[in-house]
Structures are given as C-alpha cells and as structure tokens.
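Enquirer: Coordinates for the following, if possible.
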Amino acid sequence: MNEFELIRRFFARQPVSRADVKLGIGDDAALLYPPAGRLLAVTSDLLVAGVHFFPEADPVSLGYKSLAVNLSDLAAMGAEPAWFVLNLTLPAADERWLERFCQGMFALAREHDVQLVGGDTARGPLAIAIEAHGFVPPRMALRRSGARTGDRIYVTGTLGDAALALQHQRGNIRLSENDFAAVMPRLEQPVPRVREGIALRGIAASAIDISDGLLADLGHILEASKTGARIFLERIPVSPVCRRHFDEVGWETVLAGGDDYELCFTVPEKNITALEKLPFAGELHYIGEIEQDAGLRVMDAAGKPYSPSATGHDHFAGK
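Expert: Below you'll find the model as predicted:
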C-alpha cells in the first residue's frame, strides 16, 4: 500500500462532511469558507511516541486523544470547532493500526462535527500532529491575558486522575483493577470542554486548558495578565479514587500532573450570577482568586502556605 492508497482508504473517507468545505482531501490544498464576521482560531499539537504516549498505546484511544487535545485548545478560546489537518509519520503502513486509529479519531470528529480537510503522511518514527480550526465572534474569544484583580478562579471537572493513571502505568504506584479502570479514560480519552468554553464567552475574563498541570497553566494566565493569585487546596476538585491515593502521590499529582484537559478560567464578580445559571454550573469549582501581587500562592486547609515540590510539565526543563 503506497501513500496515496493509504490516504484514500483511511482518511479521504470520513463520517463528517461540512457545507463550509468547498474542497477537502485530494488536492494540493483545501478550499474552505470561513463564516463572515467570525475570527478563525487555529491551534496545533504534536504527540510523539515515547514522549507523549507509550509506543504500544491503544490506537483507538490514541486517535481520539490526538484530536481531543486540539479541541481542548479551541474550547479554551471559546471557539466552535470546524476543521482539522492531520500530519502523521508511521514506521510502517499497518492497516489494522490505521483502522483503529481512524475509529477513535473520527468518533470524536463526528461528535463535534469537525471535518478532516488535509495533511500529510510519511514513513518515520510514530508521531501525530494535528492542526485544528474553529470560529469565534470578534471580541468574544477567551484569552489568557484578561484576568483582573478580584476575579474568581474556577476549574471544570476534577483534576489528577490522568496523572494517577500514568503513575500506575509507569509502575510508580499500584492501583486496584477497579480504580485503574475508573481513571484510565481520563488519560486516554479526555473530554474536550467545547460546550463549556463556548458558554463562557462574555462571562469568563480569561481561560486556559489544563494540559501541563494546574500550577503551570494558571501561571500562564497570571503571566499574560500581569497579576498574581491565591488558590486553596481544599477547594480543588478531585475524584474519590485520586483522594484515596493521596498518601502515595500527594497533592503534586493534582497540582502538577497534567493531562487533565479541563478548563481553568477567571470570572469577574459581576458575572458570577450569569455563571451560576449555566446548565453545567454544578461541574464548575471555585478554587481561588486573582490578586494584585505577582506570584501564585497555594494555601492548605489550615490557611498556611503550601510549597509544592513540582509545578508542571516542561519538555525542555533540566532533568
């Protein structure tokens, strides 16, 4: 099977066909109709075997997650997903692997009505790069730089489960079969918070998705907004499974483990009522406040400063 047969068989045939795609896969470039009066949000993520995932990872979950992490970035901007481009290097054209990879990727694409419109394939070490595109009204995009003193800080969902699953896979801890089954989907198939990101337009002042850990990603908001913050450990939402293993992994798994793909966002006091009226308000958790003084302060249940031993993932940090 050559490259062009691979593209026709596995990627040209797909379950999503959008009216705003004039020409998709099959030519030198795609031809697309961006909607009038909308900004185009563009993001990309690279997943490399042995760095971002185990080489023997389930291809269904890998296909799903490769797209999910990009949709999560669009969600953090309040953008509605539309199109994506896939660049893929493969050691070999393994038909069964490709079938399963596409199964996971296109299942999520169908759920969010996102069409694959192009990309490239080549022989090489396994790596997956997706570039996703979405739309957002002018002046409505959620950005990292909008936080202001007095804003409340929120997160969606719970934190720490994905990192807990990874600790188990690496052999650092041992989870029961039931506990591992409960947290593994959070690592392999994170749910991009697209609905929440769109609904937060006009309510949130700033937002980011939590990919490298809460401390690192909230830190990006503080840096971009030129502010500081105070967060409270007892307010940070964790699952019962994660809490059961605190003696083994501590708060660092929750604060700095990464791979949560939840949203962290700030809301001015005047918008709290609107936030509380959202249909998913029960899944939002108030964890702290934006402050004028620079830096991120973490407070324990006794009101004392907590000093975490890790702050988040950085590909190029010193070993």
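
Enquirer: contacts and neighbour counts: CA atoms only from here.
Expert: OK.

Enquirer: and residue 164, what does it touch?
Expert: Residues near residue 164 by Cα atoms under 8 Å, 6 or more residues apart in numbering: 183, 242, 249, 253, 257.

Enquirer: Just send these back as JSON lines, with neighbour count too.
Expert: Below are the contacts of residue 164 laid out as JSON lines (neighbours: other Cα atoms under 10 Å):
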{"residue": "183", "neighbour count": "21"}
{"residue": "242", "neighbour count": "26"}
{"residue": "249", "neighbour count": "18"}
{"residue": "253", "neighbour count": "24"}
{"residue": "257", "neighbour count": "28"}
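
Enquirer: What segments of this structure are strands?
Expert: In the chain, the segments counted as strands under DSSP state E are 21-23, 31-32, 39-48, 80-90, 115-123, 127-136, 152-156, 206-209, 228-232, 263-267, 284-291, 295-299.

Enquirer: Hmm, residue 94 and residue 123 touching each other?
Expert: No - using Cα atoms under 8 Å as the test, residue 123 is too far from residue 94 to be in contact (11.3 Å).

Enquirer: Would you reformat the strands of the chain as JSON lines and include distance to residue 194 and mean neighbour count?
Expert: Formatted as JSON lines, the strands of the chain follow (distance: least, Cα to Cα, whole Å; neighbours: other Cα atoms under 10 Å):
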{"stretch": "strand 21-23", "distance to residue 194": "21", "mean neighbour count": "14"}
{"stretch": "strand 31-32", "distance to residue 194": "22", "mean neighbour count": "14"}
{"stretch": "strand 39-48", "distance to residue 194": "13", "mean neighbour count": "17"}
{"stretch": "strand 80-90", "distance to residue 194": "7", "mean neighbour count": "20"}
{"stretch": "strand 115-123", "distance to residue 194": "16", "mean neighbour count": "19"}
{"stretch": "strand 127-136", "distance to residue 194": "11", "mean neighbour count": "22"}
{"stretch": "strand 152-156", "distance to residue 194": "11", "mean neighbour count": "24"}
{"stretch": "strand 206-209", "distance to residue 194": "11", "mean neighbour count": "29"}
{"stretch": "strand 228-232", "distance to residue 194": "25", "mean neighbour count": "22"}
{"stretch": "strand 263-267", "distance to residue 194": "10", "mean neighbour count": "27"}
{"stretch": "strand 284-291", "distance to residue 194": "14", "mean neighbour count": "21"}
{"stretch": "strand 295-299", "distance to residue 194": "27", "mean neighbour count": "17"}
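
Enquirer: Next, the structure of the following sequence, for comparison with the previous one:
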Amino acid sequence: MTPESAFITALQALATHPAARGLADDCAVLEVGGETLILTHDMMVEGVHWLPAQDPADVAWKLLATNLSDLASKGAEPVGVLLGYTLAGDHARFIEGLGEALAHFGVPLLGGDTVRAPGPQSLGLTALGRATCRPVPSRSGARAGDDIWITGPVGRAMLGFEALSAGNTSADTSAYRRPVPRLAEGRALAPLVTAMMDVSDGLLLDARRMAEASAASFALDPAAIPLPAELPAERAREALAWGDDYELLFTLPSGTAPPCPAHRIGTVLPRGTAPLLLGDTPPEGPLGYEHR
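Expert: Have a look, this model is predicted:
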C-alpha cells in the first residue's frame, strides 16, 4: 500500500457522511433540499504536475480542467469554482489563462484563498456542480456482462509532456498542457452507464479501481484500447499507465450503444482472483501514477 492509499484509508474512518461515498469515488454527492450537488477538489504542485518553466496560463487551464473532468464523470453541470493559490512570481499569465479557461467552459469563479509559502508552488481548486440525472453515476455499479468503454485514446498527454520537456515546439503538446474534460459526453452518458470515472492516473490503475469498487473483474482487450497514431507500438503498455488523459472510462449493459463517440475495450467479469486482466493475465509492472 502506498502512502497515498494508506492515508486515504485512514481518512475513510472519518468520512462517514453518505455524501462522501466512502472516499471511493471521484466526487462527493450532496443532497441539499431538492437539489443534488457534486463537489470535488484537486491539487497541483510545481515539478510534480507541471514543469517549472511551463507557461502559468497553461497551468491555470489544467487546474480547472482536471477538476471539471471529475464533474464530467458524474454527468454534472458545473456551477462554479473556488481557487487556492500560493503566491509565487508573476501572476499575470496565470490570471490570463484562468480567465480563458473559465470563459471557455462557462464556469464562474466564486472565491477562494491565497497564501505565501517557501518551496515549489502548490495550487488547489474546488469545483461545484449540479447533477443532471439521478442516480448519480459512481465507480461501483459495474456488473458482470457489462461492456467496458473509453471516450478516447490514452497516451497523448505522455507524448505531449515528453515533447514539452525536450523543447520540441513543433509537436502538439495540448493534451498535456490544456486537457479538455468530457463534460458533454458525461452528461449524455450519465443516464445510461452502470459505472463511470475519469482516467487521470492511468487507464490500468483507474480500471482496477473501478473493478474493485464494483466487486468485479475487468478484462481489457489490449488491441482494442485506442492509442495515438504516432505512438510507437513498443510503448503501448507505457501509455496505459502514464495518466493525465482525462477521458471517461465507463460500463454499459452488453449491447447498449453509447450516445457519444467511444471505444469498447473490454468486458466486466464476475470477481475472480485478480480485479484486472490485460488480455488473459493480470498486468505486470506499474499500473498508473500514485504519490509515494
């Protein structure tokens, strides 16, 4: 068990409110009067989630987009965001990029907090959304016989990060710098899916998490998983674990067609000895990104 997973396990004893969903989902789901609110909070740290020399405007965009991706996994409509900002350097480009992202996704900034601290800059953002259907999708509803789907390829962010790190200005690095959350797809899928989450830490790790939450086994077909055309074949396994893809991973009853472009990548099985199969065997090596 990694330090991150051990800490979350310890917190689960405190998160007893039904809205917390046992800290086993992408978001909290809070019933307030006749409204169902969706709440999520993600953090980013310089040198871990973005390159120290990266354009702060891109950092601001990604901070907002990653939180909205969690809302997308619940089929939620964004209501607003709260920003946590560590003061460091020139803030003009960050504010410019945040303004671009807020306008692009039609989300208002409602407030937040600022601090000054030594060391790498850290940022946080809380996103609030409104459920568009009930029950709100979770990670835990996949059933044996369901089909497993993903909305798009994995590995583009990995290639973008590598090009950005190498200073390759001719390469398309937008998937890493400015991901686009699948908000419209999430709203269309929410009434139909049996389970759904976004792929942020790596397809294999997130698929295992969904399988474990659903008390099932996920069998993924490696030949069916979409990858960037420019990705060398020998790097396919690496792309499945790299993360930062922000596609939606979801399950549908067998034979149900998704209402948006998506790729069928596997089948849900009754829980066996392993929660995740890649082909016929459990995958070896790292499954995704975890803080250690």
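
Enquirer: What does the superposition give as a TM-score?
Expert: Overall, the chain-to-chain superposition scores 0.82 on the TM-score scale (TM-score structural alignment, normalised by the length of structure 2); 258 aligned residues with a Cα RMSD of 2.1 Å.

Enquirer: Farthest-apart pair in the contacts of residue 164 of structure 1, please.
Expert: 183 and 249 (14.4 Å; Cα to Cα).

Enquirer: what are the ranges of the helices in structure 1?
Expert: Taking DSSP state H as the criterion, structure 1 contains helices spanning 3-6, 59-76, 95-112, 161-169, 177-188, 194-199, 214-225, 240-244, 246-249, 252-256, 272-276.

Enquirer: now those helices in CSV, with distance to residue 305 of structure 1?
Expert: Output for the helices of structure 1, formatted as CSV (distance: least, Cα to Cα, whole Å):
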stretch, distance to residue 305 of structure 1
helix 3-6, 56
helix 59-76, 29
helix 95-112, 41
helix 161-169, 24
helix 177-188, 29
helix 194-199, 31
helix 214-225, 14
helix 240-244, 20
helix 246-249, 19
helix 252-256, 14
helix 272-276, 27
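
Enquirer: So for residue 129 of structure 1, which of those sits nearest?
Expert: helix 59-76 (7.7 Å).

Enquirer: I'd like the distance between the aligned partner of residue 201 of structure 2 in structure 1 and residue 168 of structure 1.
Expert: Per TM-score structural alignment, the equivalent position to residue 201 of structure 2 in structure 1 is residue 212. Applying Cα to Cα, to the nearest Å, the value for residue 212 of structure 1 to residue 168 of structure 1 is 18 Å.

Enquirer: ditto for residue 113 of structure 1
Expert: Counting by Cα to Cα, the gap from residue 113 of structure 1 to residue 168 of structure 1 is 34 Å.

Enquirer: Adding distance to residue 307 of structure 1, write the strands of structure 1 out as TSV.
Expert: Formatted as TSV, these follow (distance: least, Cα to Cα, whole Å):
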stretch	distance to residue 307 of structure 1
strand 21-23	50
strand 31-32	49
strand 39-48	31
strand 80-90	38
strand 115-123	44
strand 127-136	36
strand 152-156	19
strand 206-209	23
strand 228-232	12
strand 263-267	20
strand 284-291	16
strand 295-299	7
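
Enquirer: Nearest residue to residue 287 of structure 1 in space, please, no chain neighbours.
Expert: When the adjacent residues along the chain are set aside, residue 287 of structure 1 lies closest to residue 235, with 5.0 Å between them (Cα to Cα, 6 or more residues apart in numbering).

Enquirer: neighbours of the one you found, just the number please.
Expert: 14 (other Cα atoms under 10 Å).

Enquirer: so what corresponds to it in structure 2?
Expert: Counting by TM-score structural alignment, residue 235 of structure 1 corresponds to residue 224 in structure 2.

Enquirer: Is it correct that its match is in contact with residue 265?
Expert: Yes - using Cα under 8 Å, residue 224 of structure 2 is in contact with residue 265, at 5.1 Å.

Enquirer: Now do residue 52 of structure 2 against residue 165 of structure 2, distance only.
Expert: 10 Å.

Enquirer: hmm, I was thinking of residue 122 of structure 2
Expert: On the measure of Cα to Cα, residue 122 of structure 2 and residue 165 of structure 2 end up 20 Å apart.

Enquirer: same check, this time on residue 134 of structure 2
Expert: 43 Å.

Enquirer: what's the matching residue for residue 187 of structure 1 over in structure 2?
Expert: The equivalent of residue 187 of structure 1 in structure 2 is residue 176 (alignment by TM-score structural alignment).

Enquirer: Tell me how many other residues crowd residue 246 of structure 2.
Expert: By other Cα under 10 Å, neighbour count at residue 246 of structure 2 equals 31.

Enquirer: which one in structure 1 is aligned with it?
Expert: Under TM-score structural alignment, residue 246 of structure 2 pairs with residue 261 in structure 1.

Enquirer: Pull the contacting residues for that match.
Expert: 69, 72, 190, 191, 192, 193, 209, 210, 211.

Enquirer: Give the closest residue to it in space, chain neighbours not counted.
Expert: residue 210 (4.9 Å).

Enquirer: Please tell me how far that neighbour sits from residue 154 of structure 1.
Expert: For residue 210 of structure 1 relative to residue 154 of structure 1 (Cα to Cα), the value is 12 Å.
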